[in-house]
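> test case, fold it:
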Amino acid sequence: MYFSSKKDSWMTIIVWLFAFLFIVPPIFSPDFGVWMTPEFLDQHWIKIVFLCPIGFCLLWIWFKTGYTIQNNFIKIQYGPFKKEIKIDEIHSIRETKNPFTAPSLSMYRIEINYGKYNTIQISPKNIDEFIYELEKRNSNIQIKKI
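Reported below is the predicted structural model:
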């Protein structure tokens, strides 16, 4: 079962703004901005080669962030990055509100504690349904509500 990531409006603005700034100016306005580079690096194609992949990576993260519960695993995809977690290894889940790094596009997240000391924060669009699917597969998971 696939769960897409919840997307906050502030994250929408940040991702799309930076993707735009990394893709459009290097292609259509090569003299845009201050480029503190040596003369031999201050060429149009070098700006495209270095900046456009960053912009496209941001868009890849935007469109391909989601979580799949399949068999006995949670498969997390965050753009080009992937991770699998065994559902049997999950011992607790708690809701959290955190703006810092995680494979999610929202501040409203759940923190999954698994293994001995491992933690990951994700933000499925429908948190209750996601937790319900996990509990069906592992009834030993402790759920901590805020």
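> contacts and neighbour counts: CA atoms only from here.
Noted.
> could you check how far the residue positioned nearest the centre of the chain is from residue 117?
The centre of the chain sits closest to residue 103, judged by Cα atoms, centre = their mean, with a distance of 3.2 Å. The gap separating residue 103 from residue 117 is 18 Å, by Cα to Cα, to the nearest Å.
> what of residue 23?
Counting by Cα to Cα, the gap from residue 23 to residue 117 is 39 Å.
> one more sequence to fold, the one below, so I can look at both together:
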Amino acid sequence: MKDVYKSKIGPPIMFPLCTVAGSFIAMIITRAWPAVAVTGVLTLVMVHMCFNTYYTISGNWLLVKNSFVINKKIDIGSIKKIVPIKDMRSAPALSMDRLEIFYNQYDSVLISPEDKEKFMERLKGINGEIV
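Here you go, the predicted model:
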């Protein structure tokens, strides 16, 4: 069974996206074609990021997908603990309302599923040792 959890999108992503998209429209209206190309590419990259950042639980694996930048495959059995955190570090998370997942000996990843409680319940249902 596969469960897919989309990333929550917070103001630190939404504000720049709206600003760039607004600039794109303004550049079209003013016919500033070089600027249309630049803002158009930026808008497409940001929209792609928003629609392609998600977390999949498939069997005993957690798959972390962030656009075309980060792809991680984590054995759910190796997860030690999950801690809610508000952090600006670079991560496959589109919100500051995040979870830090500690796995293996020293590894961790920051994510921001929309439904954090359901996500954590599902992981703990597979690995009852998660704190």
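> quick one: TM-score?
Aligned and superposed, the two chains score 0.81 in TM-score terms (TM-score structural alignment, normalised by the length of structure 2); 127 aligned residues with a Cα RMSD of 2.5 Å.
> rewinding a little: residue 23 and residue 117 of structure 1 - which one has more neighbours?
residue 23 (19 against 6; other Cα atoms under 10 Å).
> which strands or helices does the helix or strand hosting the more buried one pack on?
Secondary structure assigned from DSSP states H and E places residue 23 of structure 1 in helix 9-28. Judged by 3 or more Cα pairs under 8 Å, 6 or more residues apart in numbering; DSSP states H and E, the packing partners of helix 9-28 of structure 1 are helix 44-63.
> can you name the element that comes right after the helix it packs on?
strand 65-70.
> that next one maps to which residues in structure 2?
Residues 53-58 of structure 2 are where strand 65-70 of structure 1 lands when matched by TM-score structural alignment.
> next one: stretch 115-135 of structure 1
Counting by TM-score structural alignment, stretch 115-135 of structure 1 corresponds to residues 104-124.
> buried set for the matching stretch?
Judged by neighbour count using 16 or more other Cα atoms under 10 Å, the buried positions of stretch 104-124 of structure 2 are 108-114, 116, 119-120, 123-124.
> stretch 62-73 of structure 1 now?
62, 64-69, 73.
> what is the burial count for the residue nearest to residue 97 of structure 2 when sequence neighbours are not counted?
Closest residue in space to residue 97 of structure 2, ignoring its immediate chain neighbours: residue 86 at 5.3 Å, by Cα to Cα, 6 or more residues apart in numbering. Residue 86 of structure 2: 14 surrounding residues under other Cα under 10 Å.
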